[in-house]
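Engineer: Need the 3D shape of this:
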Amino acid sequence: MLNGGNKETNDRVPPGQTLTEGFPVLHYGSVPYYHDMSKWDLKIFGLVEEELTFTFDEFMALPRREFKNDIHCVTTWSKLDNVWEGVSVATLMEKVKLKPEAKYVMFHAEHGWTTNLPIEDFLLDTTFLGIKHNGEPLTPEHGYPVRTVVPHLYFWKSAKWLRGIEFMEKDKPGFWERNGYHMYGDPWKEQRYDFD
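Structural biologist: Sure thing, here's the model as predicted:
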């Protein structure tokens, strides 16, 4: 059993993972710090009938709800029983009309960081845009002001510092995928790297 956990807990922890009580910080490059939120926006673009841009105030005014999940990092840690506050993808998509050929999503974050996702995974009711974690606003290190949360995949797919959501017809690799990470990243299949 993992860390002396019980069977129910172990059923929630994918192969090769170790439980943590903390919330490790892992990223490439520097952490963006925002001092003037009037300069922050979120763009929705690509294969949509009309591109949208949310200002910080417009995004923060969207209806929010609570989400509970477990998260699993490709670097082998898992954190159970996370409580988030965020905007559901369904709420966001009420404002977006997709073109029928849209099959994939690319998340665009600060510093040119990107990661890809099939549209089916983006549209799941478990995927959301997180604003708070365990009752507190996200810290800059964890993606303030908004990060994507895709809990059924390794956590690099949950892009921090989100600035854009692009809808695409064909899949293409994001930053980590171009650097050897798996195109999909299912923790239960240990899809860590492109040869997994």
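
Engineer: can we go C-alpha only for contacts and neighbour counts from here?
Structural biologist: Will do.

Engineer: Go ahead and flag the most central residue of this structure.
Structural biologist: Centroid-nearest residue in the chain: residue 158, 2.0 Å away (criterion: CA atoms, centre = their mean).

Engineer: Can you tell me what sits against the strand ranked longest in the chain?
Structural biologist: Longest strand in the chain, counting residues (DSSP state E): strand 77-88. With contacts defined as CA atoms under 8 Å, 6 or more residues apart in numbering, strand 77-88 is touched by 13, 17-23, 62-72, 125, 127-135.

Engineer: I have a second one here; can you model it like the first so I can compare?
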Amino acid sequence: MKWFLGKKSTPIEKRPDGRDRLPPGQHLTRKWPVLTFESTPSSLPSDWRFRVSGLVENPLELTWEEFLQLPHTTVTADFHCVTLWSRYNNTWEGIHIREILQRVRPLPEAQYVMAHCWTGYTTNIPLTALDDDDVLIALKHDGKPLTPEHGGPVRLIVPKLYGYKSAKWLDGFEFMEHDKPGFWETRGYHNSGDPWKEERYW
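Structural biologist: Model prediction:
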């Protein structure tokens, strides 16, 4: 079995866990399509704060300048959109999620996280999915600052899930004991969003 990109074909690549690198139903693109329900904000709000609340030992609130002072890291990962396209080898630069988790120290009963955005968008993620090696809060993509249409200047990246879980225009997390759906999840998108299970819609 092969996948096709243009006129060339290449055997399907495998992930370290044995699953196909390209999830079922997806096609590869070298472009980076823009898909957003909300109006794209022109800039970061002047009163932006990164806030972490809920079931944590140390609630957190940082200004933009304080947020930028956190240690930065780089992650290269594939991106899979629920609308059937995937883009390989995206290089993201930003703050690793564990820089946040180490500071706030989630309580044992915290099992889920709601990502909040200054546009009002929300998306829910199990803490076990958020706390992973390739998850970060991105400030750059492929060496350039994130543009507003792609969630800039700050967005969440969770490569193992469909892109609607990688919230654009991020401004915080809420740690919860019980799961509850976010913006798209209440509108029919799957609550989990695993591309390899094709969890697109309820």
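
Engineer: so where is the longest strand of structure 1 in structure 2?
Structural biologist: Mapped onto structure 2 using TM-score structural alignment, strand 77-88 of structure 1 covers residues 85-96.

Engineer: And stretch 99-113 of structure 1, by the same measure?
Structural biologist: Under TM-score structural alignment, the match for stretch 99-113 of structure 1 is residues 107-121.

Engineer: in the matching stretch, what's buried?
Structural biologist: Across stretch 107-121 of structure 2, burial judged by 16 or more other CA atoms under 10 Å covers 110-118, 121.

Engineer: Can you classify residue 164 of structure 1 by secondary structure?
Structural biologist: At residue 164 of structure 1, secondary structure determined by DSSP: H, G, I helix; E, B strand; the rest coil is strand.

Engineer: Ok, residue 50 of structure 1 next?
Structural biologist: Quick answer, by three-state DSSP: residue 50 of structure 1 is coil.

Engineer: Would you format the buried residues of stretch 107-121 of structure 2 as TSV with secondary structure included?
Structural biologist: Converted to TSV, the buried residues of stretch 107-121 of structure 2 look like this (three-state DSSP):
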residue	secondary structure
110	coil
111	coil
112	strand
113	strand
114	strand
115	strand
116	strand
117	strand
118	coil
121	coil
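
Engineer: What are the boundaries of the helices in structure 2?
Structural biologist: Secondary structure of structure 2 (DSSP state H): helices at 64-68, 97-104, 127-130.

Engineer: nearest to residue 50 of structure 2, of these?
Structural biologist: helix 64-68 (7.2 Å; CA to CA).

Engineer: before we move on, back to that, for the helices of structure 2, which one sits closest to residue 172 of structure 2?
Structural biologist: Minimum separation from residue 172 of structure 2 across those (CA to CA) falls at helix 97-104, 10.3 Å.

Engineer: Tell me roughly how far that closest one lies from structure 1 on average.
Structural biologist: Its aligned residues in structure 1 lie a mean 1.3 Å from helix 97-104 of structure 2 after superposition (mean CA distance after the TM-score superposition for structure 1).

Engineer: and that helix, how far out from the chain's middle?
Structural biologist: Here the centre of helix 97-104 of structure 2 is set off from its chain's centre by 16 Å, with CA atoms, centre = their mean, to the nearest Å.

Engineer: quick one: buried residues of it?
Structural biologist: Going by neighbour count (16+ other CA under 10 Å), the buried part of helix 97-104 of structure 2 is 97-98, 100, 104.
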